[in-house]
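[1] Below is the structure, and that's it, no one-letter string:
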C-alpha cells in the first residue's frame, strides 16, 4: 500500500473534520442534496468529457495508486545485472528459461533471445513506453477535469440554494439556515477538488514519471544484454539513471 497517499488523504480529511467538530455544529455540515449535486454532477460531466471506458479505467488506476506502492528501481537493476551474468556465463538463449515477472522486460528479453536486431528491440520497447505515457496523460486529464468541475458544481448548487432562499424571504428565520445549506455545495466542491481529484492527478503524474524511468532502465538494460556488456558495466550504466541518494541507499 502507498502509505504516503493514504496518510495525505486521511490527514487532510481528518483536519477538516476536526475543525468542523471544534466549531460545535457538525450536523450543519451534512447535506445530502449538496453531496449528490457535487459528486454526481462531477462524474456526470466526466462522462461527457471522456469516453466511459477511459473514466472507469482512470478510477481503477486511482484506486491502484492508493493501494499499491511503486517498485524499487534497485530491484530492477539487480535483476538485469543477474540476467547479464547468466548471459555471460551461459548464453543469451539461456535467458529464455529465466522467470521474469515484469512483462515489459520479458518482452524485450524474448526479442533478444529470438535474435532480433538491437534497433528493432529498442524501437518496439520505446513505442510501448510512448503509448504508456499517452495512456497516463489521459488518466491525469480525467482527474484534472474532475478537479475543475467539482468547484463549478459547488457553485451551481450554491446558486440553486440562493434561488430557493430568495423565493422564501417571507420567513426571515429561515434565511440563515438556507444560506448555510447553499454554501455547503461550494464547500464540498472545494474539498473534492483540492483533497481528492487534483492531488490524485499529481500523484498519477509522479507515478507515470517513475514508470517511464523504470522502462527506460529496462530498455537500456536489454540493449546492454544484447551487446554482451560485462555485468559490472551493465550495473554501473543503469545506476546512472538514479539519483546519488538512491544509489547510496
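    Sure thing, it's come through. These numbers were taken from a predicted model, which means no experiment stands behind them.
[2] all contacts plus neighbour counts: C-alpha atoms, from now on.
    Will do.
[3] show me where the protein has helices.
    Taking DSSP state H to define them, one finds helices in the chain at 3-23, 32-35, 41-49, 52-67, 73-89, 103-113, 118-166, 175-191, 198-227, 231-239, 244-248.
[4] Adding distance to residue 96 and mean neighbour count, write the ones you listed out as JSON lines.
    Output for the helices of the chain, formatted as JSON lines (distance: least, Cα to Cα, whole Å; neighbours: other Cα atoms under 10 Å):
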{"stretch": "helix 3-23", "distance to residue 96": "36", "mean neighbour count": "13"}
{"stretch": "helix 32-35", "distance to residue 96": "55", "mean neighbour count": "16"}
{"stretch": "helix 41-49", "distance to residue 96": "44", "mean neighbour count": "17"}
{"stretch": "helix 52-67", "distance to residue 96": "31", "mean neighbour count": "15"}
{"stretch": "helix 73-89", "distance to residue 96": "10", "mean neighbour count": "19"}
{"stretch": "helix 103-113", "distance to residue 96": "7", "mean neighbour count": "19"}
{"stretch": "helix 118-166", "distance to residue 96": "16", "mean neighbour count": "19"}
{"stretch": "helix 175-191", "distance to residue 96": "51", "mean neighbour count": "20"}
{"stretch": "helix 198-227", "distance to residue 96": "13", "mean neighbour count": "20"}
{"stretch": "helix 231-239", "distance to residue 96": "18", "mean neighbour count": "17"}
{"stretch": "helix 244-248", "distance to residue 96": "29", "mean neighbour count": "10"}
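[5] take a look at this one as well, against the first:
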C-alpha cells in the first residue's frame, strides 16, 4: 500500500491557501466554519447525486474514493516480465504448463484469461471474451467515477441556494440587527463551500479516478494482447517486442 503524496499535498495546499488568505486579510478562521452552510451544500449535493445515480454506481463511486489517496498499483514492466515468463513456459511445456498459475491468481480477469488459454480456446475467442470484460469494466468504473463529476456540477448551484436562503433569513430579521450577521455569514460561506468543494475536491477527485480507471484498462489490454500472443504460439521475444509499447 503506497500513499499518493501529490493528492494529499494538493488537498492540503488548497485548504491552506484559502484559510491562509482569510487570515492574511484580517479575517477569522471561525468565520469560515458554518455548520448550517455545510449541511445545505454537502447534504443537498449528496441528495442530488443520489437522485441521478443508480444505487450500485453510487456505492461503487464512494468505494473508489480510496484510489485518490491509495491508488492501485500498475507495474507494466513487471507485468511484461510475467507474460514473457508465461510465454516461455508455454513454449517449453505447452499451454497446460500454465495451469499451475491459474489457482494462485487473485485477479479474476487474469484467472479467466489463463483458464481459457489452458482449456485450449481459440485466440480469437479469447480476444473477444476479454474485450467484452474490459468494455464492461470501463463502463461500470466510469459510471461510478461520474458521481464525483456530478457532485462538482451540483455543489456550486446548491451553494447559491444556500446563499439565497441566508439572504431570505436576513430579510426576515431586518428589525432584529442581532440576527443579521448570522444570516449574511451563512449566505456567503455557503457560496464558498459550494464553489470550493466543487473545484478543490469533487472535480479533481473525478479526474484522478478517470486516470486510474484508464490505467487499469490499459493493464487489462496488455494482458489481453499477451495471452492472445501466447495462444498463437508466438516466440516470447516477439511477445516482448509487441508489448513494449504499453510501457510508454
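    Received, thanks. Predicted, not measured: the structure shown is a model, and the values here were computed from it.
[6] related to what we said a few turns ago, now the helices of the first structure in TSV, with distance to residue 95 of the first structure?
    Output for the helices of the first structure, formatted as TSV (distance: least, Cα to Cα, whole Å):
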stretch	distance to residue 95 of the first structure
helix 3-23	35
helix 32-35	55
helix 41-49	45
helix 52-67	31
helix 73-89	7
helix 103-113	7
helix 118-166	15
helix 175-191	51
helix 198-227	10
helix 231-239	14
helix 244-248	26
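[7] how close does the residue nearest the centre of the second structure get to residue 145 of the second structure?
    Geometric centre of the second structure, nearest residue: residue 209, 2.2 Å, by Cα atoms, centre = their mean. Distance of residue 209 of the second structure to residue 145 of the second structure, computed by Cα to Cα, to the nearest Å: 6 Å.
[8] and for those two, which residues touch both?
    Shared contacts of residue 209 of the second structure and residue 145, defined by Cα atoms under 8 Å, 6 or more residues apart in numbering, are found at residue 64.
[9] Can you tell me the closest non-neighbouring residue to the aligned residue in the first structure for the residue nearest to the centre of the second structure?
    Mapped onto the first structure by TM-score structural alignment, residue 209 of the second structure lines up with residue 204. Sequence neighbours aside, residue 140 is the residue nearest to residue 204 of the first structure in space, at 6.2 Å (criterion: Cα to Cα, 6 or more residues apart in numbering).
[10] Now check the one you found against the second structure: what is it aligned to?
    Residue 140 of the first structure maps onto residue 145 in the second structure, by TM-score structural alignment.
[11] okay but its match is in contact with residue 61, surely?
    Yes: counting by Cα atoms under 8 Å, residue 145 of the second structure touches residue 61, with 5.4 Å between them.
[12] Give the intersection of the neighbour lists for the two.
    Both residue 145 of the second structure and residue 61 lack any common contact, where contact means Cα under 8 Å, 6+ apart.
[13] what's the distance between the residue opposite residue 13 of the second structure in the first structure once aligned and residue 204 of the first structure?
    Counting by TM-score structural alignment, residue 13 of the second structure corresponds to residue 11 in the first structure. Using Cα to Cα, residue 11 of the first structure is found at 19 Å from residue 204 of the first structure.
[14] Kindly report the same for residue 210 of the first structure.
    10 Å.
[15] now residue 135 of the first structure
    Distance from residue 135 of the first structure to residue 204 of the first structure, by Cα to Cα: 11 Å.
[16] next one: residue 61 of the first structure
    Taking Cα to Cα as the measure, residue 61 of the first structure falls 8 Å from residue 204 of the first structure.
[17] can you list residues touching both of those two?
    If you check residue 61 of the first structure and residue 204 against Cα under 8 Å, 6+ apart, the residues they both contact are residue 139.
[18] Residue 166 of the second structure versus the residue of the second structure positioned farthest from its centre, what's the distance?
    Most distant from the centre of the second structure: residue 175, at 49.7 Å, with distances by Cα atoms, centre = their mean. Separation of residue 175 of the second structure from residue 166 of the second structure (Cα to Cα): 16 Å.
[19] Equivalent analysis for residue 82 of the second structure, please.
    Noted for residue 82 of the second structure: a distance of 60 Å to residue 166 of the second structure, by Cα to Cα.
[20] same deal with residue 174 of the second structure?
    13 Å.
[21] what's the spacing between stretch 138-151 of the second structure and its chain's center?
    8 Å (Cα atoms, centre = their mean, to the nearest Å).
[22] average gap between it and the first structure?
    Per the superposition on the first structure, stretch 138-151 of the second structure and its aligned residues are separated by 1.3 Å on average (mean Cα distance after the TM-score superposition for the first structure).
[23] What lines up with residue 73 of the first structure in the second structure?
    In the second structure, the residue matched to residue 73 of the first structure (TM-score structural alignment) is residue 76.
[24] on that earlier part again, the residue farthest from the centre of the second structure pairs with which position in the first structure?
    Under TM-score structural alignment, residue 175 of the second structure pairs with residue 170 in the first structure.
[25] likewise residue 57 of the second structure?
    Checking TM-score structural alignment: residue 57 of the second structure goes with residue 54.
[26] I'd like to know how far that match sits from residue 135 of the first structure.
    For residue 54 of the first structure relative to residue 135 of the first structure (Cα to Cα), the value is 9 Å.
[27] so what sits against both of these two?
    Common neighbours of residue 54 of the first structure and residue 135 (Cα under 8 Å, 6+ apart) do not exist.
[28] Need the contact partners of stretch 9-16 of the second structure.
    Taking Cα under 8 Å, 6+ apart as the rule, stretch 9-16 of the second structure contacts 200, 201.
[29] after superposition, how close is that stretch to the first structure?
    So stretch 9-16 of the second structure averages 1.9 Å relative to the first structure (mean Cα distance after the TM-score superposition for the first structure).
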